[in-house]
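Student: heads up, no residue letters with this:
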């Protein structure tokens, strides 16, 4: 299996951060707790009949308005092309999942995109054609307290990341992780409070105590030592020496591959600049994190910082993984597996891009990027949407020509 390990080093400016993350740095005694990540189920419940097109339409409009951030669901015209309002493939997947969960109907994506409007979706849901049979309700996740610390499988993406840390694959030996850096003042962001709050997160979230054993199974440690944030004192150095030291620290963290079988798989490090200022480095391994879990963690960290008590978690990541493993015994899963096994030989191979024949022991990667102005992007995106094309589909269509220029000749599509 070939993964695409990557890392990201960035400077975070708190005034640019979303409100939930700003709560971590700009504390207010009267500030309320962060908005829950998942809205209450009652907000999405459907209590009508699938034969009642008016009720289905009203439910759809409400869900779509939330997704597209429209203030008034009633203002959404039944024949409005949702693509032109910003509905993309990811939002459609979310909507389709809600339709399946709350209405019990699995809609056909190809047919849905033929008339992606509230009216078109209503007709598709209410007709319940054979091609889109009603889906059974998924089983409710249950916490398995007895097996909480027993080994369990890596997910496919975790497995790819784990292999990427080794030299078993070309350009391996790289951890897939993200590196954040914040420049802060001691009087506005107390490191002692941060250290205490971080240890509370370690106790709350099992995946912050995860290790991967040699057999490729992940395991949660029941207890771990208290985590102390190391400090690198740069106060006696000149500004130029500090710059060099900070660059060295960034480079070290950027290419660090922490042993997956040893705790912890994260690093918090402080570089002391002077008596008032410091830089906080946060290195998070994606064996433990993804974007959504990082958001949850930051929300929790903000609440702990404010002195609020976090309720114990009812479900763990292990519970979720084991439930996914159980689904592999169902006929629906086997049908899907058989379908894709038949399709796999028909799919084109990945492009064979030119690489150095003998990769270095520790590969270094350089990211090249370009940006397009917001006005230009909105204009070109609107033109694509008017043609019924999502921005992702349009960009993917533009990708093969430049790839073909450097790839071994083959069919790219």
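Tutor: Okay, I see it. Since the structure is predicted, the reported quantities are computational estimates derived from the model, not experimental observations. Residues are numbered from 1 along each chain as shown.

Student: going by C-alpha atoms from here, please, whenever you check contacts or count neighbours.
Tutor: Noted.

Student: for the stretch 101-250 of the chain, what spans make up the helices?
Tutor: Here the stretch 101-250 of the chain has its helices, by DSSP state H, counting those that start in this stretch, at 109-114, 118-127, 156-164, 191-204, 239-254.

Student: any chance of CSV for those, columns distance to residue 93 and mean neighbour count?
Tutor: CSV is the format used below for the helices of the stretch 101-250 of the chain (distance: least, CA to CA, whole Å; neighbours: other CA atoms under 10 Å):
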stretch, distance to residue 93, mean neighbour count
helix 109-114, 9, 14
helix 118-127, 13, 20
helix 156-164, 20, 19
helix 191-204, 31, 16
helix 239-254, 34, 15
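
Student: dump those to JSON lines, plus distance to residue 21.
Tutor: Converted to JSON lines, these look like this (distance: least, CA to CA, whole Å):
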{"stretch": "helix 109-114", "distance to residue 21": "35"}
{"stretch": "helix 118-127", "distance to residue 21": "34"}
{"stretch": "helix 156-164", "distance to residue 21": "26"}
{"stretch": "helix 191-204", "distance to residue 21": "14"}
{"stretch": "helix 239-254", "distance to residue 21": "23"}
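
Student: those helices: which one's closest to residue 404?
Tutor: Residue 404 lies closest to helix 156-164 among the helices of the stretch 101-250 of the chain, at 25.7 Å (CA to CA).

Student: residue 68 is nearest to which of the helices of the stretch 101-250 of the chain?
Tutor: Using CA to CA, those put helix 118-127 closest to residue 68, at 12.9 Å.

Student: this is the comparison structure:
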């Protein structure tokens, strides 16, 4: 009997089942079958991706909340041509169909509806008359209030821009969008493209951005075909996650106040600056253990949760780019 056969024989039934599942997944993930994403045509309505369907469902349960708003801002220093910036924003909307998308019911099923054209205004909030000492705080408060305004997935638009003027040569641009049309990775793309479009417009040059080979609706159609109901590939994916999450226990985290009966989706963020020496030590530890800094910090967070709860098996969710295709 070979070493490999010995190793397989020593596997527990649970590990053998997981190995079989992984091998089936590998056999079903033939990249040659998904190299091409054909462009959808002849209609302006398309199926939702699985990620969009989750967010749509949550919105049906709790309509009118801003928990899934994504807001990103830019500080602009120097002379600003507001009309040119507005033009760049609308060129961006013209370029990306998802920024022109709303979500409606069609035959009792949600679909994404893409508007052929959409003009986004750029309202100006002028704070330059505020006392200089209070201007920054006023701007941040106005930004937070604007970013917290909820979206209507059916009526749209699900993308908006607001310009805040602190002085003639100091501005803040806030872009707010619903998570159903964008994610954290998208915001970086949008900011880079707005800057490129603005520079091209100021210079009087044609757009330098390459044409998009596909739009998000194309991906949604492809994903629905690739993971079609009843397909072995979809069944394999579901089996995998059922196995991974089968024994996940609820985190018994003690709180200083009783939890409310209704989840209000309110949150806050606490920033803490680590000292240079501690940061260097964390980097050194990560390198020694062959881990990333994120993995090291996540481990520390898990240890902290274990100390508070007394639990040893804790599931923590992490935001990921979820980009496994070049398109």
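Tutor: Yep, that arrived. Bear in mind the structure is a predicted one, so any value in this text is a computation, not a measurement.

Student: out of the helices of the stretch 101-250 of structure 1, which comes closest to residue 306 of structure 1?
Tutor: Nearest to residue 306 of structure 1, of all the helices of the stretch 101-250 of structure 1, is helix 191-204, at 9.7 Å by CA to CA.

Student: identify whichever of the helices of the stretch 101-250 of structure 1 lies nearest to residue 341 of structure 1.
Tutor: Of all those, helix 156-164 comes closest under CA to CA, at 16.6 Å.

Student: what do we get in structure 1 for residue 245 of structure 2?
Tutor: Aligned counterpart of residue 245 of structure 2 in structure 1: residue 344 (TM-score structural alignment).

Student: circling back to that earlier point, closest to residue 290 of structure 1 out of the helices of the stretch 101-250 of structure 1?
Tutor: helix 156-164 (10.3 Å).

Student: sorry, back to before: what distance do you get for the match of residue 245 of structure 2 to residue 157 of structure 1?
Tutor: When distance is defined by CA to CA, to the nearest Å, residue 344 of structure 1 is 19 Å away from residue 157 of structure 1.

Student: what does residue 59 of structure 1 give?
Tutor: Distance from residue 59 of structure 1 to residue 157 of structure 1, by CA to CA: 35 Å.

Student: would the match of residue 245 of structure 2 count as being in a helix?
Tutor: Yes. According to DSSP: H, G, I helix; E, B strand; the rest coil, residue 344 of structure 1 belongs to a helix.

Student: top helix in structure 2 by residue count?
Tutor: In structure 2, assigned by DSSP state H, the helix with the most residues is helix 184-203.

Student: what separation do you get for the residue nearest in space to the middle of structure 1 and residue 178 of structure 1?
Tutor: Per CA atoms, centre = their mean, the C-alpha nearest to the average position across structure 1 is that of residue 291, at 3.2 Å. Separation of residue 291 of structure 1 from residue 178 of structure 1 (CA to CA) stands at 10 Å.

Student: one more: residue 249 of structure 1?
Tutor: Taken as CA to CA, the span from residue 249 of structure 1 to residue 178 of structure 1 is 14 Å.

Student: do the same with residue 155 of structure 1
Tutor: Distance, residue 155 of structure 1 to residue 178 of structure 1, using CA to CA: 19 Å.

Student: more crowded one of those two?
Tutor: residue 178 (20 against 15; other CA atoms under 10 Å).

Student: can you give me every residue that contacts whatever residue of structure 2 lines up with that one?
Tutor: When structure 2 is aligned by TM-score structural alignment, residue 178 of structure 1 is paired with residue 70. Contact analysis of residue 70 of structure 2 by CA atoms under 8 Å, 6 or more residues apart in numbering lists 147, 176, 177, 178, 179, 182, 183, 184.

Student: closest to residue 58 of structure 2 among those residues?
Tutor: residue 179 (11.4 Å).

Student: so that closest one makes contact with residue 66?
Tutor: No. Using CA atoms under 8 Å, residue 179 of structure 2 is not in contact with residue 66, being 9.9 Å away.

Student: higher neighbour count, the two?
Tutor: Applying other CA under 10 Å to residue 179 of structure 2 and residue 66 shows that residue 179 carries more neighbours, namely 21 against 18.

Student: gap between the closest residue to that one other than its chain neighbours and residue 188 of structure 2?
Tutor: What sits nearest to residue 179 of structure 2 in space, not counting adjacent residues and going by CA to CA, 6 or more residues apart in numbering, is residue 68, at 5.4 Å. Distance of residue 68 of structure 2 to residue 188 of structure 2, given as CA to CA: 17 Å.

Student: what about these two, which has more around it?
Tutor: It is residue 68, of residue 68 of structure 2 and residue 188, that has more neighbours when counted by other CA under 10 Å, with 18 against 11.

Student: would you confirm that that one contacts residue 176?
Tutor: No. Contact criterion CA under 8 Å: residue 68 of structure 2 and residue 176 do not qualify, at 10.4 Å.

Student: burial count for the counterpart of residue 300 of structure 2 in structure 1?
Tutor: Counting by TM-score structural alignment, residue 300 of structure 2 corresponds to residue 398 in structure 1. Other residues near residue 398 of structure 1 come to 11 when the count uses other CA under 10 Å.
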